[in-house]
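Engineer: Please find the sequence and the predicted model below.
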Amino acid sequence: MACRTETLISLLLLLSLSLSLSSLPDDSAEKSALLRFKSSVSDPSGALSGWSDSPDSAACSFSGVTCDPSSGLIVALRVPDAGLAGGLPADLAGLAELRVLNLSSNRFLGSIPPSFSNFSSLETLDLSNNQLNGSVPRLLASFPKLQTLDLSFNRLGGLIPDEIGENCGNLERLDLSANFLVGGIPRTLGNCSKLRSLLLFSNLLDDVIPPELGGLRKMEVLDVSRNSLSGIVPPELGKCEELSVLVLSNPFNPMRHLDDSIYGGIDDCNYFQGGIPESVTRLRKLRVLWAPRATLEGEIPGSWGACESLEMVNLGQNLFTGEIPRALELCKNLRYLNLSSNKLTGWIHEKLPVPCMDVFDVSWNQLSGVIPKFLSDSCSSSPLLADGSSSEYYSFFRRSTLAGTSAPYFDSGGDDLVYHSFGRNNFTGNLPTLPISTDKYGEDSVYALLADGNSITGQLTDVLFGKCNGLKGLVANFSNNLISGVIPAEIGGICKSLLVLDAAGNRISGEIPKSFGALESLVRLDLSSNRLQSETPVSFGNLKGLNYLSLARNNLSGSIPAGLDSLPDLKMLDLSSNSFSGKIPSGLANLKNLSALLLDNNKLCGNIPSGFAQVLSLSAFNVSFNNLSGPLPLNASTIRCDSVIGNPLLQGCHVSSLSVPPADQQADGGNSPIYADSPPDSTPSGTSMSSSGFSSIEIASIASAAAIVSVLLALIAIYIYTRKCAPRFACRPSGRREVTIFTDIGVPITYESVVRATGSFNASNCIGSGGFGATYKAEVSPGVVVAIKRLSVGRFQQGVQQFHAEIKTLGRWRHPNLVTLIGYHVSESEMFLIYNYMPGGNLERFIQERSKRATDWRMLHKIALDVARALAYLHDHCVPRILHRDVKPSNILLDKDFNAFLSDFGLARLLGNSETHATTGVAGTFGYVAPEYAMTCRVSDKADVYSYGVVLLELISDKKALDPSFSSYGNGFNIVAWACMLLRQGRAREFFTEGLWDVGPHDDLVETLHLAVMCTVDSLSIRPTMKQVVQRLKQLQPPTC
């Protein structure tokens, strides 16, 4: 019996051991899956070199692998930023208990394998910053335990699946930003009750922000910027009690470090309706509210809750009206407030915590009163945005903002720059003392105070600069005000840290203090357009860091200080319109960085130093209207005849050269840079008229006759060119020469600078002409080029006041694919608009010259989408709605990267009822005008759709709208009829430009052709809207690799 018992016990022990062994994890299976993963990817950096198939090497010991200590199974695989490349292998699905998969910042391609649905225990999936394409997989609903999903910075397209919100009870972080996702934001995301961070920025999403997101009570960060969203900002977001960061729009590209050819077509603006709901501004934990350039309107909410957490608010470049809310005075932690470029009125109150703010910008509004002496209580010492995501947003926004302000003038590192801008308002009263708290002082702090473009009076007193020496640097811009008096004689001692002083366009008188030479930190000095007199101090030669000096349009006299030629960093020297005498210092030609030298309208004499012939950096040179003599420097490519006129004794330029552009410029349409032409060949200076034997009377007679003939020829040429390029009334009474500016481009633009930069609208600078007038290229400052559209005054029936109102309405609108209206001038005798200059020409020239470049379907698609977006914005987001009425290739401009921009928008509104725009009896151009518009003059957005359809047909074909090859088909046959004929006959392939069918996806090409034809059908109800065109083109987004 005992023997049987012992046998039974032995059997039980053996069975237990067997069961125990069978329950051990199959390490070999998981190891094999990892080794297959290794073999299927490229690993140039050897990140996986330690993964060995040796029997002594366990999978749990592999780098990046984590195993559960109790079960021994692999629960985490982390191999980020390792340079791995290839497709995501389906073999990884063999890791059935995987909880964390992080393969971010590698170079994985292809789509996410369906086999990943086996990861039922997955809690973190991070595949960000790769090159994955395809769509967001619907299998995400298979991950009930998922807490973090990050697929950002890839090339995923298509819709965000609704299934993403059907099984997301544990999801805390969802990041799908920086992809090519289209459609709307799924309303099902409102089911993700634990979601804390939702990042969808930089996609192609449209539709609206779903109000269901208000159900995410734990959400802390919401970023939907850089899409094409519209509608209202849902007040339901006010239910998100934990919301800390809300980003609705963002002009700063977070993908600037990535390939522009991939991400360059992503829109950077949402276009909302209405304003910011008060329910949002009352959120107690709100730290960052970022919504610039989002077409928001109405009044800024007056209630901001207790706002003890509020630190950053950016509502700039919108349409807000009313006053700055008094409630913001209670926001003691507010460090960043940007309300610039709105239509705000009223006063700034002294309790607003401006002295404690790193960034305060209320420029370009209609604020009035005095800039107050703010109550500078000590600033809050609470840490700013201490948590991770909020801190990242604060740093990025602050750094991006300051990079576009005064930062280029100095090197502060940006971290300790305090920037306060009150510019371009209606402020009055005396100059303010520096509104900066003592808590912001320090040897590492740089303070920028901008109050330009107001009606501020007072003097540049010691009080203004009294705090200067407590800073690392001071940037002060008080230009274009009513400041008078003299510059403090002690300025060099009381403000040694002065970096930038711009006091141009004031009434400052007296002498320039000699103590300026002690300002060794000075980088930029602009005292132009004042009433300064006497001589310029020689001590300027001590300013070794100076790179910009303008003393133009004063009453300065004496010689040009010799010390200026010892400033190695000097790039811009403008001493024009003074009474300087003596010679041009030859040492100026030794300044290797000098790009602009403007000495015109003085009393200088002697020769132009020969050394200027070798100054390759010089792009702007003007010594006209002095008393210079002698020959021009040989081979001086930067010296043009119109930059030396008014020097009767100067040799080398003929009279005809001063008025008539050279033949090569005539043929080129005036595209040459203003200062880039070489002077015409000149008669050698040694040649003497008297050596031919003529008497003095004969010489005088010949000279007089030659002068008369030359002048007559010049007048005839001027008449011909101005009739062609810039028709005008013969009589122009003088009027106010004010230029209204909508967009600050970093340099002042005045009526005089426009006239000077265009050579008084010289035909040599004309780059195009149309029904509204001629367009000129103008370099208003060294390296700063704009386009000036000089309008034909007689064509506009409105009065000056109505014209002002219409243009100001156009100046409000901003879109990435609209040419930026920088500013304008209007008077009874002169009208011109100032636009940003596009170096890539227009689409008409692009089409004509397409044979010079390889056919690129992605480029053509992008141009089509850019233009469609611009028209959709004009039709759907502008109030009142803007109809273009003359969409054609010549009105579509391109930059150097072939981004497309629509021009001449809104100008048709300025025409009287009897006026025409081009060659038809209505606004428009033959071949592009919708048939119903041409017959009835009935205006609608569908007429623009028709014109767009014709442009799209031209873009993808080798034909013009009214191509000569259509003549054999009879009258009335055009590109629309040709497209319809080829589609009916099944010959669509013949429509496309040479080579396009070979490189582009055939189905998408045919769909694009169908879309263009749909835009041109006779029935207005069948024609799509431009918003529908945009949506369809997004669905036809070509592959990115």
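Structural biologist: Happy to help now that I have it.

Engineer: going forward, measure contacts and count neighbours with C-alpha atoms only.
Structural biologist: Fine.

Engineer: contacting residues around residue 435?
Structural biologist: Neighbouring residues of residue 435 by Cα atoms under 8 Å, 6 or more residues apart in numbering: 354-355, 373-374.

Engineer: Now do the helix or strand that contains residue 1003: distance to the chain's middle.
Structural biologist: Here residue 1003, judged by DSSP states H and E, is contained in helix 1002-1015. Centre-to-centre, helix 1002-1015 and its host chain are 31 Å apart (Cα atoms, centre = their mean, to the nearest Å).

Engineer: part of a helix, is residue 708?
Structural biologist: Yes. Assessed by DSSP: H, G, I helix; E, B strand; the rest coil, residue 708 belongs to a helix.

Engineer: For it, grab the count of nearby residues.
Structural biologist: Residue 708: 12 surrounding residues under other Cα atoms under 10 Å.

Engineer: And residue 677, by the same measure?
Structural biologist: The burial count for residue 677: 16, using other Cα under 10 Å.

Engineer: and it, helix, strand or coil?
Structural biologist: Per three-state DSSP, residue 677 ends up coil.

Engineer: mind checking how far it is from residue 768?
Structural biologist: According to Cα to Cα, to the nearest Å, residue 677 and residue 768 sit 19 Å apart.

Engineer: that older thread, restricted to buried residues, select the contacts of residue 435 in ChimeraX.
Structural biologist: Entered in ChimeraX, the line below selects the buried ones among those, by 16 or more other Cα atoms under 10 Å:
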select :354,355,374
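
Engineer: Got another one to weigh against that:
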Amino acid sequence: MFRLKMRHLMCMVALLAVAKLVFGSVNSFNDDVLGLIVFKADVQDPAGKLVTWNEDDITPCAWVGVSCNRRSNRVTELVLDGFSLSGRISRGLLQLEYLRKLSLASNNFTGTISPGILRLSNLRILDLSGNSLSGTLPDEFFQQCGPLRSIALARNSFNGQIPSSLSSCSTLAALDLSTNQFTGSLPAGIWNLSGIRSLDLSNNMLVGEIPENVGVLNNLRSIILKKNRFSGVLPDGIGSLLLMRTIDLSENSFSGKLPDTLQKLALCSYLDLHGNRITGELPAWIGVLKNLETLDLSSNTFSNSIPATIGNLNALKVLNLSMNGFTGSLPDSMASFTELLALDLSQNSLLGNLPSWIFKFDGHQDDTFSASFGSQISTATHTVSQKLQVLDLSNNAFSGGIASELGDLISLQFLNLSGNSLVGTIPSSIGKLKTLAKLDLSINHLDGAIPVEIGEVVSLQELRLESNLLSGNIPTSLGSCSSLQVMILSHNNLNGPIPVSISKLNNLQYVDLSFNTLSGSLPKQLGNLPNLRSFNISHNNLQGELPAGVFFNTIDPSSVSGNQYLCGSAVKKACPSVLPKPIVLNPNSSGDPVSGSSPSTLGHKKTILSISALVAIGAAAVIVVGVIAITVLNLQVRTSASRSADPIVLSGGDEFSNSPSLDGNTGKLVMFSGDPDFSTGTHALLNKDCELGRGGFGAVYRTLLRDGRPVAIKKLTVSSLVKSQDEFEREVKKLGKISHPNLVALEGYYWTPSLQLLISEFVSSGSLYKHLHEGNGNILSWTERFNIILGTARSLAHLHKHNIVHYNMKSSNVLIDSSGDPKVGDFGLARLLPMLDRYVLSSKIQSALGYMAPEFACRTVKITEKCDVYGFGILLLEIITGKRPVEYMEDDVIVLCDMVRGALEEGKVEECVDAKLNGKFPTEEAIPVIKLGLICTSQVPSSRPDMGEVVNILELIKSPSEGQEEELI
């Protein structure tokens, strides 16, 4: 249908062209209708925004997004910003001869763009920003930019160099190529566009220097070059740009000192040079730039003191001088910052008391001070307290106390005074800061109690008071801070219990109360906190049992260490139960023994058995019974081995057919394909020569069917745990119906009450474990490893689709066939157990050390498909690195996922790839695959993807552009 419609449109366009040639002219507005309809044909419009565009209309002037000249009825503007459109930008737009503005911003158009767009002789504004356009811009792209005034290609994926033909756009006033992947140096002609007013090339990978002739751009109002790789010194010529309002050269590699010519930029309101290598002092002339509202010089290497003239910048709203080498005290002149919203002076070497003008102006004014700075400072209460939202003075050498007037900063949202030498108490006025989201007073010398008024800061999300001298109890009022996510109070002298009110904080994620003297038991309600990720209570005097729940059952032992009387699985100490009184047995009494009875008046001696004695006796009895049971079982096995002539009731032909009832000496064999017997007989099952290996559920043997085809037989060693015959057969038949190219096919089973066999296809090339770790001379290539990962993922996704959890993912359960493809075996065997008791289960798969998801250790967490995802993630990392999940060194234990995660954080993830590959692997595949493995091994089950999603991601990594058209107009 779509092709027929396109042919219809193309025919209409062709007929129109013929008509023009024959008759010289046609109804002119038909060009616009046809051009827009052709454009629409290449566009996907999920929101139905273009539903009014009808090819039968005479004129498009009433269509959504279209504007026309009233006299000529020709389209002059096409504005479709944010319409959720996708597809290609069609050549149909070239029919819009009178188009002055084309804006398709904030959609999802793909492909490249045609230089033909710029040949529209009337086009003034072109905005294609915020799409997914890609490719390089050909060098001739801008050659016919004509009367264009504004070009915006920002937030796309263009790459390569910016074309030198840009210098042809002599009428250009605004150029925005930000947030792309442009590389190389800028074309020299860009500095000759004397009419340009706004230049934004930020967020690219551009290199080079700003030339001295930058002053030619004397109409420039805004230059934004941040987040590139520009270098060199800032040229003096920048001071000639007298109309400049915005300068953002941040996050580059500019060096040298600030050019003195900058002081000529009297109109400049925004100056951001952070993240460069600028050196020297902050010059006194900075105070001349009185229109500055934002001054950010952070992350450079400025030194010496902050000049007093900075106080002349009384229009400042944002001042950031952090991460430099400023010294000395803050000048009092900064009290003139009455419009200040954010002040960041962190990570310098500033000293002295916290400046009083920040908290409250004391009304005194030095006349010399007024004369020096040429501005009158009001003697009224300082108004900065009404507006300041961010205050960061951390990591300096400030001393003294925190004034009670802190509470006057009623708009404050972020307060960080950490890493100084502050003394005294935390003022109770902190409770007045109703909008405060982060409070960090850590690493100081503050003492006294945490004020109860802190509970009034209901917007608080992060509280850090660690490494002080605070004492007293943790205030119960903290339970009112319902937004709190982070609470760090470690390394203080806090005492008393952990308040129950903390358990109300459902948003709480990170808690650290370590290295205090807290006592009492942990509130049980803490186990109900839904978002906890870390809860460190180590090195206190806490006692009793850890709270039950998902988090505390798997808590890191280091987070609870140093509490002598804590008990629970995390501290490996059983909790004492309430014990009854000792039982007193009177040998002369015919009645029941009485607990705690009075001494007998007879001369007979009493016999007293403590609970521990009774437990010991009971344990001994259990051991005796166990020994007898094992002896009997061994005798049965030997008897069955010698009695190879036991009759086997065969059941073949019909799929999953049933046998007659069995007595104790009768076995039942069911072959799903109908094969009736083994050529070597069941004695092969006891022959060590036929054994292929052993696992948690039993030994595996190789034998032959009558037709000579080999099969693998697993002799289950969990007979005492296996379900009844009916349930066993029902579960095995379900597994037998599961068919997938990457799963080992289950071909049948054998049942007696004391012996159960599973018959599977035989996979010839052995296990993945042997290929990875038992060097048979054949090194798996990258392609083979990737295919094994993908095939294994597909098999697990197939199992999960049928509600089957594997439970036992490991490299020894992944077999390799003669074609090198993986086949996953031993799936679903846990379904044969009467119940999925994780402790029985974990003992059966203890050989899977390192593959087991952390929730196996938690009684209350449901075992789901996410356990398989975790095991698959470990397996993936094992395949990529060639290392076992856990490797024991002479003095260390290396956990694979921790090692890889550490390498990723250090930017050395490529070093994790198996050295046996000798670097022969594609980085663009290896790194995403490794990251996928780490995501699959997340400690939180809900953070792991589904196996279906894993398959999709792997297929995308393997063929990232498959099926995508790169051609555009």
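Structural biologist: Nice, thanks for sending it over. Every value quoted in this text rests on a predicted model; they were computed, and no experiment measured them.

Engineer: Work out the TM-score between the chains.
Structural biologist: Superposed pair, TM-score by TM-score structural alignment, normalised by the length of the second structure: 0.54. Supporting alignment: 607 aligned residues with a Cα RMSD of 5.0 Å.

Engineer: still on that earlier bit, skip ahead from the helix holding residue 1003 of the first structure and say which helix or strand is next.
Structural biologist: The first helix or strand that comes after helix 1002-1015 of the first structure along the chain, using DSSP H and E, is helix 1026-1035.

Engineer: okay, that next one sits on what stretch of the second structure?
Structural biologist: Using TM-score structural alignment, helix 1026-1035 of the first structure corresponds to no residues of the second structure.

Engineer: so who does the counterpart of residue 469 of the first structure in the second structure touch?
Structural biologist: Correspondence of residue 469 of the first structure to the second structure, assessed by TM-score structural alignment: residue 432. Contacts for residue 432 of the second structure (Cα under 8 Å, 6+ apart) come out as 407-408, 410, 456-457.

Engineer: Try it again at 7 Å.
Structural biologist: Shown in contact with residue 432 of the second structure (Cα atoms under 7 Å, 6 or more residues apart in numbering): 407, 410.

Engineer: follow-up on the earlier one: between the helix holding residue 1003 of the first structure and helix 1026-1035, how big is the angle?
Structural biologist: Counting by axes from the mean of the first three to the mean of the last three Cα atoms, to 10 degrees, helix 1002-1015 of the first structure lies at 170 degrees to helix 1026-1035.

Engineer: mind listing what's buried in helix 1002-1015 of the first structure?
Structural biologist: For helix 1002-1015 of the first structure, a neighbour-count test (16+ other Cα under 10 Å) marks 1005-1006, 1008-1015 as buried.

Engineer: can you check stretch 23-32 of the second structure too?
Structural biologist: Of the residues in stretch 23-32 of the second structure, those buried by neighbour count under the rule 16+ other Cα under 10 Å are 29-32.

Engineer: ok, now stretch 325-337 of the first structure?
Structural biologist: Buried residues in stretch 325-337 of the first structure, counted by 16+ other Cα under 10 Å: 325, 328-337.

Engineer: Check stretch 282-293 of the second structure too.
Structural biologist: Buried residues in stretch 282-293 of the second structure, defined by neighbour count with 16+ other Cα under 10 Å: 282-283, 286-293.

Engineer: Just put the residues you listed in CSV and tack on distance to residue 20 of the second structure and secondary structure.
Structural biologist: CSV is the format used below for those (distance: Cα to Cα, whole Å; DSSP: H, G, I helix; E, B strand; the rest coil):
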residue, distance to residue 20 of the second structure, secondary structure
282, 69, coil
283, 69, coil
286, 66, helix
287, 67, helix
288, 65, helix
289, 62, coil
290, 63, coil
291, 59, coil
292, 59, coil
293, 59, coil
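
Engineer: from these, which single one is nearest residue 2 of the second structure?
Structural biologist: Top of the list for closeness to residue 2 of the second structure, among these and by Cα to Cα, is residue 293 at 55.5 Å.

Engineer: Check the gap between that closest one and residue 340 of the second structure for me.
Structural biologist: Distance, residue 293 of the second structure to residue 340 of the second structure, using Cα to Cα: 9 Å.

Engineer: Leaving out sequence neighbours, find the closest residue to the equivalent of residue 842 of the first structure over in the second structure.
Structural biologist: Counting by TM-score structural alignment, residue 842 of the first structure corresponds to residue 911 in the second structure. Distances taken as Cα to Cα, 6 or more residues apart in numbering place residue 903 nearest to residue 911 of the second structure, at 7.8 Å, with adjacent residues excluded.

Engineer: Touching both of residue 293 and residue 340 of the second structure, which residues are there?
Structural biologist: Shared contacts of residue 293 of the second structure and residue 340, defined by Cα under 7 Å, 6+ apart, comprise 316-318.

Engineer: which ones among the residues you listed are found in helices?
Structural biologist: Applying DSSP state H to these, no entry is found in helices.

Engineer: Show me which of the buried residues of stretch 282-293 of the second structure is closest to residue 301 of the second structure.
Structural biologist: Residue 301 of the second structure lies nearest to residue 282 out of those, by Cα to Cα, at 10.3 Å.

Engineer: ok, residue 262 of the first structure - contacts?
Structural biologist: Counting by Cα under 7 Å, 6+ apart, residue 262 of the first structure makes contact with residue 1040.

Engineer: now it: how far from residue 942 of the first structure?
Structural biologist: 32 Å.

Engineer: circling back: neighbours of the match of residue 842 of the first structure, how many?
Structural biologist: Residue 911 of the second structure: 13 neighbours (other Cα under 10 Å).

Engineer: And residue 368 of the second structure, by the same measure?
Structural biologist: Neighbour number of residue 368 of the second structure under other Cα under 10 Å is 8.

Engineer: how about the host helix or strand of it: buried residues?
Structural biologist: Using DSSP H and E, residue 368 of the second structure falls within helix 367-373. By neighbour count on 16+ other Cα under 10 Å, the buried set for helix 367-373 of the second structure is residue 373.

Engineer: equivalent range in the first structure for that helix?
Structural biologist: So helix 367-373 of the second structure is aligned with nothing, judged by TM-score structural alignment.

Engineer: Turn the buried residues of stretch 325-337 of the first structure into TSV, columns for distance to residue 517 of the first structure.
Structural biologist: Shown next, in TSV, are these (distance: Cα to Cα, whole Å):
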residue	distance to residue 517 of the first structure
325	45
328	43
329	42
330	44
331	43
332	41
333	40
334	39
335	36
336	36
337	36
